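>>> heads up, no residue letters with this:
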């Protein structure tokens, strides 16, 4: 029996087209407060999964949700004033 092997290049992970562009990195940087707020909300929800949520857990989740909403609002207000290329004039 002969082994089955691929005939493609072994590694393509270092191709230049696979790296994020500067525009993509800038977009991630602008969304970073929202990403961190979402992570905080998920952390608060995970803590409450193992046990019956008490008042402290409910408060932690409520505050994390408020931070997510605030970050979303700030991101929406920040991007509402910018125009994207290719839009109608």
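Here it is on my side, so go on. A quick note: this is a predicted structure, and the numbers were derived from the prediction, not measured.
>>> C-alpha only now, for contacts and for neighbours.
Fine.
>>> report the separation between the residue sitting nearest the centre point of the chain and residue 45.
Nearest residue to the geometric centre of the chain (Cα atoms, centre = their mean): residue 35, 4.5 Å. Separation of residue 35 from residue 45 (Cα to Cα, to the nearest Å) stands at 15 Å.
>>> here's the one I want to compare it with:
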């Protein structure tokens, strides 16, 4: 049996995976409060998937949504301030 392989060169050169750049890591650091708030919201939503939310669950969901909204607001204000040069 003969192996079946492509006889053409690759269209794009294989780039070694060097990991994220410094700029990408900075962007992740800026977005980390929002990411953590969204994880908390997702956790609160998962706990209520298989049952009717009680009063404590409802408060936890509300607080998690508020944290997500506050983190989004802060990230937007920080990003807007950086673009305008005000920060």
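In hand now; what should we look at? Predicted, not measured: the structure shown is a model, and the values here were computed from it.
>>> returning to what we had before: tell me which helix or strand the residue nearest to the centre of structure 1 sits in.
helix 22-49 (DSSP states H and E).
>>> elements contacting that helix?
helix 55-80 (3 or more Cα pairs under 8 Å, 6 or more residues apart in numbering; DSSP states H and E).
>>> now the helix it packs on, how far from the chain's geometric center?
14 Å (Cα atoms, centre = their mean, to the nearest Å).
>>> pull out the buried residues from that helix.
The neighbour-count check on helix 55-80 of structure 1 (16 or more other Cα atoms under 10 Å) flags 57, 60, 61, 64, 65, 67, 68, 71, 72, 75 as buried.
>>> which one is the fifth one nearest to, not counting chain neighbours?
Right, residue 65 of structure 1. residue 41 (6.2 Å; Cα to Cα, 6 or more residues apart in numbering).
>>> just the first one next, same as before
The spatial neighbour of residue 57 of structure 1 that comes closest, neighbours along the chain excluded (Cα to Cα, 6+ apart), is residue 48 at 6.1 Å.
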